[in-house]
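1. Below: sequence and its predicted model.
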Amino acid sequence: MIERIVPEAVVAVEAFGDARTDTWLFPEERAVIARAVDKRRREFTAARGCAHDAMAKLGVPAAPLLPGERGAPAWPAGVNGSITHCAGYHAAAVASAGEVAALGIDAEPHAPLPGGVLDAIALPGEAARLRNLSAADPSISWDRLLFSAKESVYKTWFPLTGRPLAFEGADLAFERDGTFTARILVPGVPAVLGPPLRGRWLVGAGLAMTAIAVPTPVPTPSPKETTHDGRR
């Protein structure tokens, strides 16, 4: 499913259920979860299995993926990626840094958020737009999609800035065609992140998922590098 909402430059691998819990891990990865509870070990192992497969499909040599700052995976040089997992589902997406500057994916159970959570994560404008969307299509848990999309925004933002981003730090708007936009509301936004960020969403198989892939900017030749007829 996840491959349907990422661009061609991104390689995505997913697994349903506990199919990846026997995945081979590097010793360094096993050390990370040596004292973790069973649930954490299973999630970590399954998600790392997806990430290892995705990197292999991208042509990247095998390497341990260890948690970095704030728990985000530390990807090999030249690779940008994202991992997500929820009950019964694990996925990873990777791309060459030369093609994708930042990448964020997230999957959640497709069900309404617990009481009070929407009030904690939604800006007033977002809440109003969700009410309109719910009236137009009540089959979609738009509040859960908002939560997922804000997670994808954070996963895109943090590797580029090294700074946290609160839920109220981005204003999201969904379209029913499977797309959404996100305006970052805090200062110091890297130029590559907008405005605005653009993502895609999908609902199916009991899941709500979102993805953002920010293309790497193409360098613009300086005037000294280009002749009057456009030749270098």
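-> Alright, I've got the coordinates.

2. Every contact and neighbour count from this point should use C-alpha atoms.
-> OK.

3. For the closest residue to residue 111 other than its chain neighbours, which residues are in contact?
-> Leaving out its chain neighbours, the residue that sits closest to residue 111 by CA to CA, 6 or more residues apart in numbering is residue 141, at 5.8 Å. Shown in contact with residue 141 (CA atoms under 8 Å, 6 or more residues apart in numbering): 110-112, 134.

4. In addition, the following structure is provided for comparison:
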Amino acid sequence: MIEAILPLGVASVDTFDDPPGASLCPEEEALVDQAVEKRRREFTTGRWAAREAMTRLGRPPAALLRGPRGEPRWPTGLVGSITHCKGYRAAVVAETSVLATVGIDAEPDEPIPGDVFAAVSLPAERERNARLRLTHPGVSWDRLLFSAKESVYKAWYPLMGRWLDFEEADVTIDPAGGTFSARLLVPGPRLRGRELTGFTGRWLARKGLVLTAIAVDGG
């Protein structure tokens, strides 16, 4: 399902359950040896999906260890992103010659508590989302905004190597076009000699889920 909002040249694998044959590399086992079973299943399926995606690119499958903020450490020459939520797991991988960075997120298409939404959104975003709820009912726009911000962070971090707070990006959702834009409110990374001031992405609401994806061209 995630492939519907990704550009050509990106390998993706997703699943609505945890395949019985999914397993971890020995180096990854230590990362979840103290985790509860639910977390272990999510982690295992995410890594399995990532290796399946590597294979689709013609790359050998490799262990994915953690970086300083828990992010997957991709093999040289690859960028990727992993997401999981209740009933869904996905991983995407691309060559660095194709994409400079990629970020995906999946969430259940259901409201989030008001206090949580207030903590992850800007006043202007809350105003726009209130209008979306009135004019385009049927999608949990609050949850979609949260998902878009998660994808923004996942695309941002490999380029900058530091945290991006929720209030440091202003996200606008296009309900008709299935797209969103994120305007960075802090200095962004430099790509090809120019500062990146924001991201654009695509979204999808289907099968009780909202999915978001950002892919920044690497050419």
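-> Great, that's in hand. This structure is a prediction, so every number in the text was calculated from the model and none was measured.

5. And the TM-score between these chains?
-> Here the superposed chains carry a TM-score of 0.95, computed using TM-score structural alignment, normalised by the length of the second structure; 215 aligned residues with a CA RMSD of 1.2 Å.

6. before we move on, the earlier item: give me the buried entries from the contacts of residue 141 of the first structure.
-> By neighbour count, with 16 or more other CA atoms under 10 Å, the contacts of residue 141 of the first structure hold 110-111 as buried.

7. Go through the contacts of residue 141 of the first structure and flag which are in helices.
-> Counting by DSSP state H, the contacts of residue 141 of the first structure place residue 134 in helices.

8. which residues are contacting whichever helix or strand residue 92 of the first structure is part of?
-> Using DSSP states H and E, residue 92 of the first structure sits within strand 89-96. With contacts defined as CA under 8 Å, 6+ apart, strand 89-96 of the first structure is touched by 2, 9-17, 43, 46-48, 50-51, 54-55, 58, 78-85, 103, 105, 107.

9. Give me the buried entries from these.
-> 2, 10-15, 43, 46-48, 50-51, 54-55, 58, 79-85, 103, 105, 107.

10. that older thread, relative to residue 155 of the first structure, which of the contacts of residue 141 of the first structure is nearest.
-> Set against residue 155 of the first structure, the nearest of these by CA to CA is residue 110 (20.0 Å).

11. Tell me the counterpart of residue 123 of the second structure in the first structure.
-> The criterion is TM-score structural alignment: under it, residue 123 of the second structure has residue 124 as its aligned partner in the first structure.

12. Distance check, that match against residue 209 of the first structure.
-> Applying CA to CA, to the nearest Å, the value for residue 124 of the first structure to residue 209 of the first structure is 23 Å.

13. Give me the more crowded residue out of those two.
-> Shown here are residue 124 of the first structure and residue 209; by other CA atoms under 10 Å, residue 209 has more neighbours (26 against 12).

14. Work out which residue lies at the spatial centre of the second structure.
-> Nearest to the geometric centre of the second structure sits residue 104, at 2.0 Å (CA atoms, centre = their mean).

15. returning to what we had before: distance from the strand holding residue 92 of the first structure to the second structure after superposition?
-> Averaged over the aligned pairs, strand 89-96 of the first structure sits 0.4 Å from the second structure after superposition, using mean CA distance after the TM-score superposition for the first structure.

16. circling back to that earlier point, now render the contacts of residue 141 of the first structure as a markdown table, adding distance to residue 26 of the first structure.
-> Formatted as a markdown table, the contacts of residue 141 of the first structure follow (distance: CA to CA, whole Å):
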| residue | distance to residue 26 of the first structure |
| --- | --- |
| 110 | 33 |
| 111 | 35 |
| 112 | 37 |
| 134 | 45 |
